[in-house]
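Novice: Just to be clear, the model below is a prediction. Sequence and coordinates:
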Amino acid sequence: MAATILVTAITLPALADPLPAGFVRLADVDPSIRQDIRYAGSDNFLHRKVNGYGAPVCILTEDAAKALSAVQKAIAAKRLTLVVFDCYRPARAVADMGEWTKQGGPPDPQWYPEVRRSDLIAKGYVGELSTHSRGSTVDVAVAQMDRRSSPNPACGTGDADTLDFGTGFDCFDSMSETAYRGPASEAAANRKMLVEAMRAGGFKNYAREWWHFTLKSEPFAKQRFDFPITAD
């Protein structure tokens, strides 16, 4: 009997750790939403992969993923698609960003043109805690389904085919405030369209970042997670 059990244990296939209960990979809910997960590579304000991002994959709570899919279906009638830049963010990634700011340095023209790196937390651009770690916050823009290219933003970065939002994702500057009055009329209209579409889907915008939205009825409003982001 003992030998049989031993053989069985040896021959069992290794199984990947499942996601925590209540979490899903967005592609399993709505593969039509484009994913451009910036912290899994070097095209972000740290200029390197962020700790905890083992794959360029969007993970969200099931509630948030389904709500985002509803937004996608609503804008698809206009030949538009959502593009997500960040979704669930492990607590270790938030800590990594915080430690990075302590290294100090001058402003970075692409990412934080008017603020020194060491001031990014104090100015509210990098958080010591993040709603992303609760699993129902998403950084998102909108693009044409036919992938028509748009101008590369002067601050921050964006998918090459997103609509004009005045700045790119993660531009740490007052220009990124949702109601900032400086952007051209087209960019302001696109911000308004995004906010209204996400609001209709049950999300609320963070006023300092036009791309940042949290599900109003998030299931883990007082809990943060730290499991790594993996492909499966």
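Specialist: Arrived safely. Numbers count the residues shown, from 1 in each chain.
Novice: going forward, measure contacts and count neighbours with C-alpha atoms only.
Specialist: OK.
Novice: residue contacts, the residue nearest in space to the middle of the chain?
Specialist: The chain has Asp86 as the residue nearest its centroid, 1.5 Å off, counting by Cα atoms, centre = their mean. The contact partners of Asp86, by Cα atoms under 8 Å, 6 or more residues apart in numbering, come to 36-39, 58, 138-140.
Novice: Check the gap between the residue lying closest to Thr131 once chain neighbours are set aside and Lys73 for me.
Specialist: Leaving out its chain neighbours, the residue that sits closest to Thr131 by Cα to Cα, 6 or more residues apart in numbering is Thr137, at 6.2 Å. Per Cα to Cα, to the nearest Å, Thr137 is found 19 Å from Lys73.
Novice: ok, now Asp164?
Specialist: Per Cα to Cα, Asp164 is found 21 Å from Lys73.
Novice: Now do the strands in the protein.
Specialist: For the chain, strands defined by DSSP state E occupy the ranges 23-25, 34-35, 59-61, 80-86, 137-144, 203-205, 212-215.
Novice: relative to strand 80-86, how tilted is the longest one?
Specialist: Counting by axes from the mean of the first three to the mean of the last three Cα atoms, to 10 degrees, strand 137-144 lies at 140 degrees to strand 80-86.
Novice: So what touches strand 137-144?
Specialist: Outside strand 137-144, the residues within contact range by Cα under 8 Å, 6+ apart are 60, 64, 79-88, 131-132, 161-163, 169, 194, 211-215.
Novice: For ChimeraX, write a command that selects the buried ones of these.
Specialist: Here is the ChimeraX command that selects the buried residues among those (16 or more other Cα atoms under 10 Å):
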select :60,64,80,81,82,83,84,85,86,87,88,131,132,161,162,163,169,194,211,212,213,214,215
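Novice: Use this one as the comparison:
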Amino acid sequence: MNLFQPIAPSLNGSPSPSPVVCENNEPLIQLTGAHPRIFMEPIYYQQQISNSLRVIHVREGVYERLQQVLTLLPQEYCLLLYDGYRPFQVQQHLFSHFSQQLAKRMPQLTSQEIVQATKKYVAFPSKDAAHLAPHLTGGAIDVTLADVHGKALDLGTAFDEMNEKSATRYFEQHTHENPLACQYRRLLYNCMTLAGFTNYAEEWWHYDYGNVAWARRVQAQAAHYGAVHATIQNHHVKEFRFL
């Protein structure tokens, strides 16, 4: 397969309306030293956000699929992970922070319009199965491409940048703006989706497996991963349980 083929317009297809959660009790695992081609920059810990994690955690099945990605990805590329499992308190902080940023940028919007605009970039902090924030499950990963030294490559925007260029297919319509970023996005997208992940169309870095967001995109009736509650101590997961 051509790993640099264009990203198709129908990223999310026709989503399944309301998949149920059938928790498979797959454990959260930490990725420290997990693979020589996986680098990590736990971005929210670096930003000193309360209850953020010093080490990135994902479900076991997510890690297995990241290993599959690396068998597809040419040897001169690596993966750089920014976030995986995200504690509920961190999700709340991020939603509030991005709402405040948008309110400053667009003062003409009402409070409700700010909430809706924020949801484009940050999931509402909900544990409800029908509206479950993807990162609360351990089935979401924020990832980019890196060189063999772990240095992030240019995929066209910064991680968490809130503008139209963050949309995964932006450079498919504006190839001339950054041809290399377009190629890198294609490579990341094709390798990730071949390994079973789905992408959130508004963020080139966000991929899901096994959670409700993933189930909707692949039109599955059930998600494997529900919400996980973790007890955080000194920025580490002390224990966790499935909700």
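Specialist: Nice, thanks for sending it over. Quick caveat: nothing in here was measured; it's all calculated off a predicted structure.
Novice: ok, back up a step: want to throw the strands of the first structure into TSV with distance to Trp100 of the first structure?
Specialist: Compiled in TSV, those are given as follows (distance: least, Cα to Cα, whole Å):
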stretch	distance to Trp100 of the first structure
strand 23-25	28
strand 34-35	25
strand 59-61	24
strand 80-86	18
strand 137-144	21
strand 203-205	26
strand 212-215	21
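Novice: More neighbours: which of Thr137 and Lys73 of the first structure?
Specialist: The neighbour comparison of Thr137 of the first structure against Lys73 (other Cα atoms under 10 Å) goes to Thr137, with 27 against 16.
Novice: Which residue in the second structure occupies the aligned position of that one?
Specialist: Alignment note (TM-score structural alignment): Thr137 of the first structure maps to Ala140 of the second structure.
Novice: and Cys191 of the second structure, what pairs with it in the first structure?
Specialist: That one, Cys191 of the second structure, aligns with Ala197 by TM-score structural alignment.
Novice: for Thr168 of the second structure, that is, sorry about that
Specialist: Using TM-score structural alignment, the partner of Thr168 of the second structure in the first structure is Thr178.
Novice: which ones are touching the nearest residue to its match once chain neighbours are set aside?
Specialist: Counting by Cα to Cα, 6+ apart, Thr178 of the first structure lies nearest to Trp210, which is 4.4 Å off, once chain neighbours are set aside. Contacts for Trp210 of the first structure (Cα under 8 Å, 6+ apart) come out as 176-178, 191, 195.
Novice: what does Val29 of the first structure give?
Specialist: Contact analysis of Val29 of the first structure by Cα under 8 Å, 6+ apart lists 65-66, 69.
Novice: Can you show me the helices along the second structure?
Specialist: 43-46, 60-72, 88-105, 111-119, 170-173, 179-194, 212-217 (DSSP state H).
Novice: Identify, out of the ones you listed, the most deeply packed stretch.
Specialist: Comparing the helices of the second structure by mean neighbour count (mean count of other Cα atoms under 10 Å), helix 212-217 ranks first with a mean of 26.
Novice: on that earlier part again, could the contacts of Val29 of the first structure go into JSON lines alongside distance to Trp100 of the first structure?
Specialist: Converted to JSON lines, the contacts of Val29 of the first structure look like this (distance: Cα to Cα, whole Å):
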{"residue": "Ala65", "distance to Trp100 of the first structure": "30"}
{"residue": "Lys66", "distance to Trp100 of the first structure": "34"}
{"residue": "Ser69", "distance to Trp100 of the first structure": "34"}
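Novice: Closest one to Glu114 of the first structure out of those residues, please.
Specialist: Ala65 (34.8 Å; Cα to Cα).
Novice: Distance of the alignment partner in the second structure of the closest one relative to Leu72 of the second structure?
Specialist: Using TM-score structural alignment, the equivalent of Ala65 of the first structure in the second structure is Tyr63. According to Cα to Cα, Tyr63 of the second structure stands 15 Å off from Leu72 of the second structure.
Novice: go on, Ala222 of the second structure?
Specialist: Counting by Cα to Cα, the separation of Ala222 of the second structure from Leu72 of the second structure is 28 Å.
Novice: Tell me who's in contact with the match of Thr168 of the second structure.
Specialist: Applying Cα under 8 Å, 6+ apart, we find Thr178 of the first structure in contact with 191, 206-210.
Novice: Swap in 7 Å and give it another go.
Specialist: Going by Cα atoms under 7 Å, 6 or more residues apart in numbering, Thr178 of the first structure touches 191, 207-210.
Novice: among the strands of the first structure, which is nearest Glu114 of the first structure?
Specialist: Closest of the strands of the first structure to Glu114 of the first structure is strand 212-215, at 20.8 Å (criterion: Cα to Cα).
Novice: And the contacts of the closest one?
Specialist: Strand 212-215 of the first structure has contacts (Cα under 7 Å, 6+ apart) with 64, 136-140, 202-206.
Novice: What is the corresponding segment of the second structure for that strand?
Specialist: Using TM-score structural alignment, strand 212-215 of the first structure corresponds to residues 206-209 of the second structure.
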